[in-house]
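> Take a look and give me a structure for this.
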Amino acid sequence: MAGTVYRAERTGLLLVDPYNDFLSHGGKIFPMIESIAKEVGLLDNLRAIVAAARKADIQVFYVPHRRWQPGDYENWDHPNPTQRLIQKRHTFEKGTWGGEWHPDFVPHQGDIIIHEHWAQSGFANTDLDFQLKQQGVTHVIAVGLLANTCIESTSRFAMELGYHVTLVRDATAAFTHDMMHAAHELNGPTFAHEILTTAELLAALPSPLSSPLSSSRSA
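Have a look, this model is predicted:
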């Protein structure tokens, strides 16, 4: 159970990489996470969290990976192994279905879309920290993909910058159970302030009537 009070005006939901390639049947990466995604109820949990955040007037931030386009990584000195795979697979290719938002996670008016990250951290070489500070956010909730790469890297970076960090163990997925275990049982406890289930998070979020900004943000 969460011991944190999530004030709507100080909390940001980081929705990381909700692309068709990750979350939809026919996506390039979906077959690699499908088993764990089904096991944890990933899509239903993401839907519930995003809906609850919007109802509570918690700011939603889209934290997207770079959408591949011709020429990416070709002249780099040392692209990492994942970037080499993206170069080969054309993962999240710009202008294609795989690089579009999953239909259940299309941004709404008022959501903030962060500059695309090239590697694993949603903060590195993007405007995420700037945008969070402009909104007065001190607490971030990280959901999306993958648990042991972009979620972990973004969340670690958030901690280093002084944010309160919440991970949601069943609102993410990975390629293997070992990767999920590492993300939530080995690595997560070294940097995250809370590691919750979706049910625990939903119980801790403010109701719309308790949010002091509900009228101003919807105006």
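> drop to CA atoms for contacts and neighbour counts, all remaining ones
Fine.
> The longest helix belonging to the chain - contacts with which helices or strands?
Determined from DSSP state H, the single longest helix within the chain is helix 42-55. With contacts defined as 3 or more C-alpha pairs under 8 Å, 6 or more residues apart in numbering; DSSP states H and E, helix 42-55 has these neighbours: strand 59-63, strand 164-173, helix 198-204.
> what about 10 Å?
Judged by 3 or more C-alpha pairs under 10 Å, 6 or more residues apart in numbering; DSSP states H and E, helix 42-55 is in contact with strand 11-16, helix 30-40, strand 59-63, strand 139-145, strand 164-173, helix 198-204, helix 214-218.
> One more, please, to line up against the first structure:
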Amino acid sequence: MTRALIVIDVQESFRAHPLWETISDPKITRQVDRLVGLARRAGDTVVWVLHSEPGSGGVFDPALGHVRLMDELSRRDGEPLIHKTSHNAFTTTNLQQLLTERGVRELTVCGIRTEQCVETTARLASDLGYQVTFVTDATATNPVPHRDAPAGQSVAELLADPRTLSAEDVVRRTEYALSGRFATIATVDELETSAASRA
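A predicted model of the protein is given here:
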């Protein structure tokens, strides 16, 4: 097939981070698993991407053991697993080569965080000529602090600051920024309905 699903950073690192309690969808693995099932049934390539910050001492440092898929997800033999050290899934990996070798021209993207690694990957993929579908309800993110917020805010301080952009607003703004420019916005339900109509 010429399609691939790119699952970005749905990893235990986020659960180990204090901000996890503010995540927009703590059950994101359910939506991601539905997309993975759709892709596998269609014979599409499923690519798993993990973010890694070696030597950082933080939750993305592989030495701490959190840089692995969330426990509810399972990768099958033959499904590529790549590790990135940049926000997008292309710059520090062989993702483009992998997709080119498989003849992939259409990408479906999902994962954590909506406006950061997932959006950045979608934008770069579009610039590289891929047709991109951004599955919003299979992404998750956290509230974003105001640019003037003090460094090292606690979760309570972040949530109490009226300037903080809520996770819901982050998702909504990401949809506006991508739609019609870099990606088609879709939901898991819509993709399941479309797959059923083609069957």
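> The longest helix of structure 1 corresponds to what range in structure 2?
The aligned range for helix 42-55 of structure 1 in structure 2 is 28-41, by TM-score structural alignment.
> Same question for that stretch: list its buried residues.
Within stretch 28-41 of structure 2, the residues scored as buried using 16 or more other C-alpha atoms under 10 Å are 28-29, 31-36, 38-39.
> got those residues as a markdown table, with distance to residue 128 of structure 2 columns?
Below are the buried residues of stretch 28-41 of structure 2 laid out as a markdown table (distance: C-alpha to C-alpha, whole Å):
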| residue | distance to residue 128 of structure 2 |
| --- | --- |
| 28 | 28 |
| 29 | 28 |
| 31 | 27 |
| 32 | 24 |
| 33 | 27 |
| 34 | 27 |
| 35 | 23 |
| 36 | 23 |
| 38 | 25 |
| 39 | 22 |
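> Can you name every helix or strand that the strand or helix carrying residue 158 of structure 1 contacts?
For residue 158 of structure 1, the host element (DSSP states H and E) is helix 152-160. Helices and strands touching helix 152-160 of structure 1, as assessed by 3+ C-alpha pairs under 10 Å, 6+ apart, comprise strand 11-16, helix 128-134, strand 139-145, strand 164-173.
> out of those, nearest to residue 107 of structure 1?
strand 11-16 (10.2 Å; C-alpha to C-alpha).
> returning to what we had before: distance to residue 181 of structure 1 added to the helices and strands packed on helix 152-160 of structure 1, as CSV?
Shown next, in CSV, are these (distance: least, C-alpha to C-alpha, whole Å):
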stretch, distance to residue 181 of structure 1
strand 11-16, 19
helix 128-134, 27
strand 139-145, 15
strand 164-173, 10
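> who wins for proximity to residue 32 of structure 1 among these?
Nearest of those (C-alpha to C-alpha): strand 164-173, 9.7 Å.
> between the closest one and helix 42-55, how many degrees?
140 degrees (axes from the mean of the first three to the mean of the last three C-alpha atoms, to 10 degrees).
> So which elements touch strand 164-173 of structure 1?
strand 11-16, helix 30-40, helix 42-55, strand 139-145, helix 152-160, helix 177-181, strand 194-196, helix 198-204.
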